[in-house]
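Chemist: Only the shape, not the letters, is given here:
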C-alpha cells in the first residue's frame, strides 16, 4: 500500500454564519448575495490550493523522471561497453567451436577459460565493478 503524501479533501463552501456570537445578523440586507459571495470566494480558495498541490505533484514527478533518465543513460553506457566486449570476442577464432568431437570435460574447461578471459577483460571489469551512486 503506498505511503500517503498528500490529503486532498473538499471543505464546506457555504458554511458561514451570517450572525455574530450574540445572535445579531452581520448582514442586514441581501443575505443571499452575501452567502453567494462567500461561497464563490471559498471555491476560489480551494481551487487555488488544488493548483498549488498539482504544481507540487508535477514538480516532484519531474524530478523523479530526471533521475530515471540519468540512471537509464548510465545503464545504456554500461550495456554499450559490455556489448563491445562481447562483440570483440569472436567465437569462431576460439578452439571451442572445433572441439565438438572432444569429450565433455575438456570442452567444459575451454568454455570456463573463455568466460574467465571475458571476465578479466579490462573494459568488462571497469563496467561491472563500478559502484552505483
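Modeler: That came through, no problem. Every value quoted in this text rests on a predicted model; they were computed, and no experiment measured them.
Chemist: alpha carbons only for contacts and neighbour counts from here, please
Modeler: Will do.
Chemist: How far off centre is the longest helix along the chain?
Modeler: Longest helix of the chain, by residue count under DSSP state H: helix 31-88. Remark: helix 31-88 is offset 10 Å from the chain centroid, using Cα atoms, centre = their mean, to the nearest Å.
Chemist: Next up, a structure to set beside the first:
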C-alpha cells in the first residue's frame, strides 16, 4: 500500500469571516462572485503546483530508470560479445549431472 505524499482537500470558497459591526456587510452578488472566483483560481493554482511536483518526481524516476537500463544494456552487450568470441570446441565444459538429479 503506497503512502500518501500529498493531500489535496477543497476549501470553502464562499465562506466569510463574521463581519464586524462597523464594516458594511458584503451582500453585493458581484463581490461575492469575485471572491469565489479568486479563491477558486487560488485552489487551481495550488492543484497545478501539486501536479507539477508529481510530474517532476515522475521525470526524475524515469531518468534514473533510464540510466539503470543503459547500464544493464552495456553489461548485456559485453556478455554477448564475450559469448560470441568463445569457441565451444576449444572450451572445456564440465558436466553437472551429479549435482542436479531430476
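Modeler: That came in fine, so what should we check first? Since this is a predicted model, take the numbers as computed values, not measurements.
Chemist: what's the TM-score here?
Modeler: The TM-score (TM-score structural alignment, normalised by the length of the second structure) is 0.79; 95 aligned residues with a Cα RMSD of 2.2 Å.
Chemist: quick one on the thing from earlier: where in the second structure does the longest helix of the first structure align, residue-wise?
Modeler: The alignment of helix 31-88 of the first structure onto the second structure (TM-score structural alignment) covers residues 28-85.
Chemist: What helix or strand is the closest residue to residue 50 of the first structure other than its chain neighbours located in?
Modeler: Take residue 50 of the first structure and drop its neighbours on the chain: the residue closest to it by Cα to Cα, 6 or more residues apart in numbering is residue 8, 8.0 Å away. Under DSSP states H and E, no helix or strand contains residue 8 of the first structure.
Chemist: count of neighbours near residue 8 of the first structure?
Modeler: 9 (other Cα atoms under 10 Å).
Chemist: Would you mind measuring from it to residue 119 of the first structure?
Modeler: 54 Å (Cα to Cα, to the nearest Å).
Chemist: Point me to the residue sitting closest to the centre of the second structure.
Modeler: residue 58 (3.4 Å; Cα atoms, centre = their mean).
Chemist: any idea how far that residue lies from residue 64 of the second structure?
Modeler: Distance from residue 58 of the second structure to residue 64 of the second structure, by Cα to Cα: 10 Å.
Chemist: got it, and residue 74 of the second structure?
Modeler: 16 Å.
Chemist: And for the nearest residue to residue 35 of the first structure once chain neighbours are set aside, the neighbour number?
Modeler: Once flanking residues are discounted, residue 35 of the first structure sits nearest to residue 14: 6.7 Å by Cα to Cα, 6+ apart. A total of 15 residues lie near residue 14 of the first structure under the criterion other Cα under 10 Å.
Chemist: what's near enough to touch residue 14 of the first structure?
Modeler: Residues counted as contacts of residue 14 of the first structure (Cα atoms under 8 Å, 6 or more residues apart in numbering) are 35-36, 38-39, 42.
Chemist: Any idea how far stretch 106-124 of the first structure is from the middle of the chain?
Modeler: 37 Å.
Chemist: If anything else comes up later, I'll come back, but that's it for now.
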